[in-house]
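In: all I have is the shape, not the residue letters:
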């Protein structure tokens, strides 16, 4: 079998505004993603908080943005409004390790183009930023199993209820003992 050339990585459009704001409170991820996006031709600005992200959005009016949903001082959706006020045509991608349908819907309603789970690679992010078609993205190579998605949802609600089993069970409309058995188990494999 002959070696096939690797597909060429997507790059920022030449000749246009390629300013990119990346806001994430995870410094290693933010810096690694910043370097990867610079290699793809973007003019990158980095921020670690909502306050810093809003300041850069208002001051520099970036054409593109990659935002983490949960930040140490608030929610990445707060930055979306500042970006839309500064530049209505900004292309915004939301990254999160805590994805759920409600936050995805809120992000899209606020003006986010795509909602990607962490860890997302730079090629997938670049494709989402530059894709101007309304087509659905290709299915993920290794999606989480239904059992894993259920387990992640239960864990998230449990944390949001301050680890209160009774309150979590009530909100999930689940028997308390059933929830306790689920919480005692390890996460299902993908």
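Out: That came through fine. The structure presented is a predicted model; accordingly, all values stated were derived computationally and were not measured. Numbering: from 1, shown residues only.

In: rest of the way, CA atoms for contacts and neighbours
Out: Fine.

In: now name the helix or strand holding residue 67.
Out: strand 64-68 (DSSP states H and E).

In: give the contact list for the residue nearest to the spatial centre of the chain.
Out: With distances taken as C-alpha atoms, centre = their mean, the residue of the chain nearest its centroid is residue 95 (0.8 Å). Applying C-alpha atoms under 8 Å, 6 or more residues apart in numbering, we find residue 95 in contact with 66, 67, 68, 69, 115, 116, 117, 118, 120.

In: take this one as well and set it beside the first:
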């Protein structure tokens, strides 16, 4: 069984993630701050880590390197509600295997947790968080990719009408 450590300061969201992923074969433990996360990583010895970028007063990015030292073979996914190319580049450079923006659906999470590490090539750097329309566009693209391009399945998963999704897909992505 895969062991998953969820380091997330939002207790309700961490609980939802743990329940969702437990149904898919993960034994889950939760930590709600940086200190507890490092301690549990040593005790629990997870095979996978979901790490929130904003942990109350802490930044999840600073945990990547110590976690990688304790657990060199762990598959680490950084979750953030403040996605930007700059933080994605930084997270991957520091040792995260994947970077996902919230909200994230179960299938996208499972794909990230079951994937082999992929090296990201990002050329531009942006310091600002994505605007909501761009965030929506990128989330739709993630879900569409997880559904292997199936628009109907993507629409169902996103809870929107298929034609509405098709109209959104016809529009060009909003600039960052």
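Out: It's in. What you see is a predicted model; the values in this text were computed from it and never measured.

In: can you list which of the contacts of residue 95 of structure 1 carry over to structure 2?
Out: Retained in structure 2: 66, 67, 68, 69, 115, 116, 117, 118, out of those (criterion both residues aligned by TM-score structural alignment, their matches' C-alpha atoms under 8 Å).

In: what do we get in structure 2 for the second one?
Out: If you follow residue 67 of structure 1 across to structure 2 using TM-score structural alignment, you land on residue 51.

In: corresponding residue for residue 41 of structure 2 in structure 1?
Out: Aligned by TM-score structural alignment, residue 41 of structure 2 pairs with residue 57 of structure 1.

In: distance of the nearest residue to its match once chain neighbours are set aside relative to residue 151 of structure 1?
Out: Nearest-residue entry for residue 57 of structure 1: residue 83, 5.3 Å, with adjacent residues in sequence omitted and distances by C-alpha to C-alpha, 6 or more residues apart in numbering. Residue 83 of structure 1 sits 34 Å away from residue 151 of structure 1, taking C-alpha to C-alpha, to the nearest Å as the criterion.

In: neighbour count winner among these two?
Out: Per other C-alpha atoms under 10 Å, whichever of residue 83 of structure 1 and residue 151 has more neighbours is residue 83, with 29 against 17.

In: was I right to think the more buried one contacts residue 61?
Out: Yes: using C-alpha atoms under 8 Å, residue 83 of structure 1 is in contact with residue 61, at 6.9 Å.

In: residue 12 of structure 2: which element?
Out: helix 11-22.

In: ok and that helix relative to strand 48-52, angle-wise?
Out: Angle, helix 11-22 of structure 2 to strand 48-52, by axes from the mean of the first three to the mean of the last three C-alpha atoms, to 10 degrees: 160 degrees.

In: thanks a lot, see you next time.
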